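[1] after the sequence you'll find the predicted model.
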Amino acid sequence: MHSIGYLLSDGFQVMAIASQSVFEYANHVAGEPFYRMANYSAHGGEVCSSLGMSVGTRRVSARASVDTWIAAGVNTPLDTPPPREILAFLRRTGTRARRIAGICTGSFVLAEAGLLSNRRATTHWFYAREMQSRFPDVRIEDDRIYIVDGPIWTSAGMTAGLDLALAMVEKDLGPDVARSVAHKLVMPQRRSGGQSQHSEMLDLAPKSDRIQNALNYARKNLGRPLTVEELAGEAHLSPRQFSRVFTEETGQSPAKAIEALRLEAARLMIEKSRHPLETIAKETGFRDRRHMREAFMRGFGLPPQEVRRRV
């Protein structure tokens, strides 16, 4: 049996322990209790979450037989230092575990304990710059869902903890079990670690339904040319009105926004499939592979081949 210990402190994010459901359902799919989970804290007893909900914990101890330690994040990592007892434990004993992980701002706990020195790591995008400033010897990659560097695992914010837990299940029990767990948890997709934390549709965030409808139409039809006239028709506006309203609501021109959606779709296909780059370029509306490469260099500073290699 594989034992997982969650390290909690007052103000922890409830989403961190939501990832326990991934291991719970992995046991169901595997047909045996492969994972055993327990919550730990500096002194044991009840620990209060940021939501105000209390959770019972065991006192962290060197005698605890734990294979994977997972540090939960807090909403205010810059103002809420990790308990000294937890840091001392991780420095002294935690490294004996098979894996150590930080969910969301739990990465700050690992960094404070010195476990991320000269390693790649990620955290919630909002705190990535501050984390890099505080811990210059950590190689922060602020646009990743999760990162595995040897025995150290770190994830982006909130729901990315589910992806990290699912990746652990895949590592332990194989891709078929991981897919089945994702299906049972109604997770829309199993995101790879190299996938971006950001979503272009969320970033554009139009204020009106008519522009949102045009964007939804564009995303469903990226594989063919999309003109301003066509999108304006979906929004029931003249092309001139559409361009003006679109730019006012999203801060981007329609052409710029459509290229961003094509880039996001192409990147997802590169990360999640083995299709040739020529096929991906065609499916996502680029003229050819060269056109897609130019867009990748503008948008990501990397060619598509490098994105695939990193994944």
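    Received it, and whenever you're ready, just let me know what you need. As the structure is a computational prediction, the values presented were derived from the model and not from experiment.
[2] for the rest of this, base every contact and every neighbour count on C-alpha atoms.
    Fine.
[3] now the helices for the stretch 101-250 of the chain?
    Counting by DSSP state H, counting those that start in this stretch, the stretch 101-250 of the chain has helices at residues 106-112, 128-134, 160-173, 175-184, 200-204, 209-220, 228-235, 239-250.
[4] put this next to the previous one:
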Amino acid sequence: MANTQAPSARLSSPRSAKPRPAGPRLSVGFILARRFTLCAFANFVDVLRLAADDGDRSRPILCDWTVLSDTMDPVLSSCGISVQPKERLNDPRRFDYIVVVGGLLDDDAPSLSPAYTRYLKQAAEAGVPLVGVCSGAFSLHEAGLLDGYRCCVSWFHHSDFLEQFDGLNPVSDQIFVVDRDRLTCSGGASSAHLAAYLVDKHVGRAQASKSLHIMIIDDALSPDKPQPGLPLNMKTQDPIVQRALLLMQQNIDTPISVQQIAERMGNSKRQIERHFRMSLNTSPQAAFLEMRLDLAKHMVEKSQKSVAQIAVDCGFCDSSHLSRMFRRKYGGTPQALRQAQQVPQIESSEIEE
């Protein structure tokens, strides 16, 4: 069912399920899907943990959290490490949010048991906001709890979501989405940013920043921050090209040759080149260079990193090499682009004065 809400309404902040008396300002219950992603869960919990107390003492004073279970059996993560739940499913109204941490999408079995599904529906009926982390959006939709909502999925799982859930329009170009009382994120580091968003809302911006800084994350990112993923102009349904592009992205700071890509994939160099021509009308080398230049341009525009550091991060020999390639594609140097962005800001501040 399409969402007819205006964009401003869709991105309105979720409300807490009930006014909170003395005690933690933010209470979160976790449901872990089978073979859940440990990294996404740990990032979310650690933001809460670090925001909850002074220093790094981990006392659940300003925030509290618990792992809920229908059976109390340990839950195995995708990496093989198990987490022991702390409480059985109870009144969802005691929590400000119920968070579902998704698991691997490797078979057709439901990701959550019927007991979890009933509990999530009970929470929704009680007005408790629901959060889907990583493939947790799949679990919420399987439970019928995302109809009419925008939801965030990883660009890596975008096609999987479309195949399994007809009629929905998942968002895969943002790190998280807040749509009324449904919040979803793409997993990984984005779960830390979503948790920081909730801490900022309920506890305070200082506590949210503190958590991220201790976790060596520079600053909180807004929901519409793009996910790191394949360039939009390189979308393709060719599985060979998709795999090659993923390998390029994973090695963007230390570029590998087409021959190395072919060896890792078990294909020939000529075969990969032919698929790139047919699918994208370009060569693998040109696609890789475009990917690195697009990232460099994004970093020049959006970050405070030096051009020399951006060159290193994007796999160029040095800033001169980056500048030559940058000028060839964009008609100017990274330094000129950055200066051009700064000039209007200075002029507008002078006008205000």
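    Here it is on my side, so go on. Since the model is a prediction, treat every value here as computed from it, not as a measurement.
[5] columns distance to residue 296 of the first structure and mean neighbour count on top of the helices of the stretch 101-250 of the first structure, output as CSV?
    Below are the helices of the stretch 101-250 of the first structure laid out as CSV (distance: least, C-alpha to C-alpha, whole Å; neighbours: other C-alpha atoms under 10 Å):
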stretch, distance to residue 296 of the first structure, mean neighbour count
helix 106-112, 29, 26
helix 128-134, 23, 16
helix 160-173, 24, 21
helix 175-184, 29, 18
helix 200-204, 14, 14
helix 209-220, 18, 17
helix 228-235, 23, 18
helix 239-250, 21, 17
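[6] dump those helices into TSV; add distance to residue 299 of the first structure as well.
    Listed next are these as TSV, based on distance: least, C-alpha to C-alpha, whole Å:
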stretch	distance to residue 299 of the first structure
helix 106-112	27
helix 128-134	20
helix 160-173	23
helix 175-184	30
helix 200-204	12
helix 209-220	18
helix 228-235	22
helix 239-250	17
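[7] OK, contacts around the residue mapped onto residue 75 of the second structure from the first structure?
    With TM-score structural alignment defining the correspondence, residue 75 of the second structure maps onto residue 47 in the first structure. Neighbour list for residue 47 of the first structure: 8, 9, 10, 41, 54, 55, 56, 57 [criterion: C-alpha atoms under 8 Å, 6 or more residues apart in numbering].
[8] I figured residue 12 of the first structure hits residue 49, correct?
    Yes: using C-alpha atoms under 8 Å, residue 12 of the first structure is in contact with residue 49, at 4.7 Å.
[9] ok, those two, which is more surrounded?
    Ranked by neighbour count (other C-alpha atoms under 10 Å), residue 12 of the first structure and residue 49 place residue 12 first, with 26 against 19.
[10] pull out the buried members of the contacts of residue 47 of the first structure.
    8, 9, 10, 41, 55, 57 (16 or more other C-alpha atoms under 10 Å).
[11] and which of the residues you listed is nearest to residue 304 of the first structure?
    Each of these was scored against residue 304 of the first structure by C-alpha to C-alpha, and residue 8 proved nearest at 39.5 Å.
[12] so what corresponds to the closest one in the second structure?
    Per TM-score structural alignment, residue 8 of the first structure is aligned with residue 32.
[13] ok, back up a step: tell me roughly how far the helix or strand harbouring the match of residue 75 of the second structure lies from the second structure on average.
    Taking DSSP states H and E as the definition, residue 47 of the first structure sits inside strand 45-48. Comparison of strand 45-48 of the first structure with the second structure after fitting gives an average deviation of 2.1 Å (mean C-alpha distance after the TM-score superposition for the first structure).
[14] tell me the gap between that strand and the middle of its chain.
    Its chain's C-alpha centre and that of strand 45-48 of the first structure lie 27 Å apart, by C-alpha atoms, centre = their mean, to the nearest Å.
[15] now do the buried residues in it.
    Using 16+ other C-alpha under 10 Å as the test for burial, strand 45-48 of the first structure gives 46, 47, 48.
[16] and the gap between the second one and residue 117 of the first structure?
    Distance of residue 47 of the first structure to residue 117 of the first structure, computed by C-alpha to C-alpha, to the nearest Å: 29 Å.
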